[in-house]
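A.B. asks: after the sequence you'll find the predicted model.
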Amino acid sequence: MATQKLLVLPGDGIGPEVMGEVEKIVGWFTRRGVAAFEIERGLVGGSAYDAHGESISNADMALAQAADAVLFGAVGGPKWADVPYSKRPEAGLLRLRRDLGLFANLRPAICFPALAAASSLKPEVVEGLDILIVRELTGGVYFGEPKEIVTLEDGSQRAVDTQLYTTGEIERITRVAFELAKTRRNKVSSAEKHNVMKSGVLWKQVVTRVHKAEFADVELEHVLADNCAMQLVRRPKQYDVLVTDNLFGDILSDIAAMLTGSLGMLPSASLGAEDPATGKRKALYEPVHGSAPDIAGKGIANPIATVSSFSMALRYSFKAIAAADLLDKAITNVLAAGLRTADIQSDNTHVVGTAAMGDAILAELERLSA
């Protein structure tokens, strides 16, 4: 059995707490012989800044480059509010995305049956929800240059962020979306702002061309990003795979997260290009939620998004589909049994802490495998 190298970067805030529960589950799958996982640990974000004066060290970046997958927790917090902009905790995550070439961010928004009532929308609107948002991750306004604040002659200031996309960047994320749609309900919705943005004009043109040339058997629709935001809270189940740029993907995926009941429920995968020789991709898996410094250290954070991120690693990096399905089923069953962390509690449920939720998922894995 080949050994799979996992780099664990817990980060800041609740990151170490939720990652601890994932490491228990990684250990369980190793003992069951699904794969031989070798775990290495590093620092990222504020913890890395405290230790090294950088948001991620070159040594830990080298570990990330060598890993078969990276498991990432969360970064940031008020402690580091005044560090230099280039060394802020979030810069560590941006460097990982850039240096590993992680251009495709997959964010599933699935409403577990037991959590339909926890959504801010009516249960009938979100019951059965299963959306996959495919966000371009290494281009657009977050990486475009120039990016600056300059002082003008009259003493006022001007801030500039550049929205920039090339044909190749749009083509590769579009292909990922269409390929994934073929494994689901065979529909892609492409969101941009071609009515006011030149980058949106190019985005729509390229998506249309790739669809016609390579994926004509997949249904395609174009939707303006602002209308898409409205539709996500009006009639979200109309979407299957939603592909969009870096900025709009950031916003739309957070909207979709709340449809599921809590940010604590949403995992994500960030994938690089496939190596033609090995078929492998650089990959980073992380929960969508942040570091939540207000509850850090209290043992009440929801670990499910991070656990589900490992399920995505099993699925996309290690091709262990049966194992991923088993872990997803264990999570579903635990929720159906009425166990909840504080962020998803409702009437007639039993509230547990971070470790107890992780233990419950482990116990259900054991029961399902008996």
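C.D. replies: The structure has been received and is ready for your questions. Bear in mind that the values here come from a model prediction, so they are computed numbers and not experimental data. Numbers count the residues shown, from 1 in each chain.
A.B. asks: from now on I want contacts and neighbour counts done on CA atoms only, so please keep to that.
C.D. replies: Will do.
A.B. asks: would you map the strands across the stretch 201-350 of the chain?
C.D. replies: 219-224, 241-244, 267-274, 281-287, 339-340, 350-351 (DSSP state E, counting those that start in this stretch).
A.B. asks: presented hereafter is structure B, for comparison with structure A:
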Amino acid sequence: MATHKLLLLPGDGIGPEVMKEVEKLIGWFAKRGVGFETEKDLVGGAAYDAHKVAISEDAMKRAQAADAVLFGAVGGPKWDGVPYAARPEAGLLRLRKDLGLFANLRPAICYPALADSSTLKREVVEGLDILIVRELTGGVYFGEPKELVTLEDGSQRAVDTQLYTTGEIERIARVAFDLAKKRRNKVSSAEKSNVMKTGVLWRQVVSRVHKAEFADAQLEHVLADNAAMQLVKNPKQFDVLVTDNLFGDILSDIAAMLTGSLGMLPSAALGAEDAVTGKRKAMYEPVHGSAPDITGKGLANPLAMIGSFGMALRYSFGLTEEADLLEKAVTNVLASGTRTKDLAAAGTNAVSTTDMGDAIVKELNALS
């Protein structure tokens, strides 16, 4: 039995709560011949409380050695006053940077049973299946200089630098086109070439990669602000939407709400293929945050975290049948009317975080 090395980083807020439901699934698959070797460590505010850093060197070593990392969520008002370099989110950014996780895949799928949970009309979102490909290690989140300085007159000036190179754009474009080949073979590239030089370069490079390597694919360029509008107006026009770090952050959150709740959106962050093994460094996490307002109340929706584990099965371990089985279980549970509070209609009963995880396990038993 092959053993897959998983590092679990539950983090803060509802992170540990949703991670517990994934641990049930790891145990379920292990009993059926899919072996996992798991370790657990701290990240974010929890790591700061223990080590005064957002992620320790030991945790980073474990992340480098793992076949995949499962990440919960970080942050909360408890750590608002910590030094900027040690803020909880710095742990997440370091993982992305040090592991070279440049390609962020964020699927936005509207399950049939949840079409009425979206704030948009059923006919707008029913059948929705978008894949947002976000560049994850460049752009304004990592560009230098990045500073907040006090000027001679006592006022302050803040600087963040949007920075992209040809190579960074080429590799994320190739990921998008490769994924599109397995879907409807359409790529929409979002930038702000009308006002940003990085947008001009982005459009030029994506166009060049398309012409040279993926000419059979359909490519359209769309300004990022228009893409935001179109996601709300007519989201099903998109297949694969590729964009930079900042716009990807914003557009994927818009897409999440089309599905009914932020609690429904998983994600994968992938690195480059190893030249020898062909494997990629990878981290999987729900798009939602730490939600400190509902922490410890059993209200969190674990399906984004569970979906992230499903993406790990598919992309890191090649366990396609197991990933399909898990997706089927989620679909069936939602079709049965089981809902956490974020998805439940007014006046209807909602299940707890733990109950939802148990329902998925029960359905897996039924399907197998």
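C.D. replies: Nice, thanks for sending it over. In this text, all values refer to a predicted model and were calculated from it rather than measured experimentally.
A.B. asks: re earlier: could you export the strands of the stretch 201-350 of structure 1 to TSV, including columns for distance to Ile173 of structure 1?
C.D. replies: What follows is the strands of the stretch 201-350 of structure 1, written out as TSV (distance: least, CA to CA, whole Å):
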stretch	distance to Ile173 of structure 1
strand 219-224	14
strand 241-244	8
strand 267-274	10
strand 281-287	14
strand 339-340	36
strand 350-351	40
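A.B. asks: relative to Leu96 of structure 1, which of the ones you listed is closest?
C.D. replies: Closest approach to Leu96 of structure 1 among these (CA to CA): strand 281-287, 8.4 Å.
A.B. asks: how many neighbours does the residue nearest to Trp28 of structure 1 when sequence neighbours are not counted have?
C.D. replies: Ranked by CA to CA, 6 or more residues apart in numbering and with sequence neighbours excluded, the top spatial neighbour of Trp28 of structure 1 is Leu362, at 7.7 Å. Using other CA atoms under 10 Å, Leu362 of structure 1 has 21 other residues around it.
A.B. asks: which SSE is Leu362 of structure 1 in?
C.D. replies: helix 354-369 (DSSP states H and E).
A.B. asks: what does Arg32 of structure 2 give?
C.D. replies: Going by DSSP H and E, Arg32 of structure 2 is not in any helix or strand.
A.B. asks: would you mind measuring from it to Glu126 of structure 2?
C.D. replies: 34 Å (CA to CA, to the nearest Å).
A.B. asks: again with Glu322 of structure 2
C.D. replies: Relative to Glu126 of structure 2, and taking CA to CA, Glu322 of structure 2 is found at 25 Å.
A.B. asks: ok, those two, which is more surrounded?
C.D. replies: Neighbour comparison, Glu322 of structure 2 and Glu126: the larger count goes to Glu126, with 21 against 15 (by other CA under 10 Å).
A.B. asks: so where do the strands sit in the stretch 51-200 of structure 2?
C.D. replies: 68-73, 103-109, 129-135, 147-150, 156-159, 186-191.
A.B. asks: so how far is the first one from its chain's centroid?
C.D. replies: Using CA atoms, centre = their mean, to the nearest Å, we find the averaged C-alpha position of strand 68-73 of structure 2 to lie 10 Å away from the chain's own average C-alpha position.
A.B. asks: which other helices and strands contact that strand?
C.D. replies: Contacts defined by 3 or more CA pairs under 8 Å, 6 or more residues apart in numbering; DSSP states H and E place strand 68-73 of structure 2 against strand 3-11, helix 15-30, strand 280-284, helix 303-315.
A.B. asks: go with 6 Å
C.D. replies: For strand 68-73 of structure 2, the elements it packs on are strand 3-11, strand 280-284, judged by 3 or more CA pairs under 6 Å, 6 or more residues apart in numbering; DSSP states H and E.
A.B. asks: same check on the fourth one?
C.D. replies: Contact partners of strand 147-150 of structure 2 among helices and strands, from 3+ CA pairs under 6 Å, 6+ apart: strand 156-159.
A.B. asks: of all the strands of the stretch 201-350 of structure 1, which one is nearest Gly261 of structure 1?
C.D. replies: strand 339-340 (11.6 Å).
A.B. asks: run through who's touching the closest one.
C.D. replies: 350-352 (CA atoms under 6 Å, 6 or more residues apart in numbering).
A.B. asks: what about 10 Å?
C.D. replies: 114-115, 302, 333-334, 345-346, 348-354, 356-357, 360 (CA atoms under 10 Å, 6 or more residues apart in numbering).
A.B. asks: returning to what we had before: how about the strands of the stretch 51-200 of structure 2 in JSON lines, adding mean neighbour count and distance to Met1 of structure 2?
C.D. replies: Shown next, in JSON lines, are the strands of the stretch 51-200 of structure 2 (neighbours: other CA atoms under 10 Å; distance: least, CA to CA, whole Å):
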{"stretch": "strand 68-73", "mean neighbour count": "26", "distance to Met1 of structure 2": "18"}
{"stretch": "strand 103-109", "mean neighbour count": "26", "distance to Met1 of structure 2": "29"}
{"stretch": "strand 129-135", "mean neighbour count": "25", "distance to Met1 of structure 2": "32"}
{"stretch": "strand 147-150", "mean neighbour count": "11", "distance to Met1 of structure 2": "50"}
{"stretch": "strand 156-159", "mean neighbour count": "11", "distance to Met1 of structure 2": "52"}
{"stretch": "strand 186-191", "mean neighbour count": "24", "distance to Met1 of structure 2": "39"}
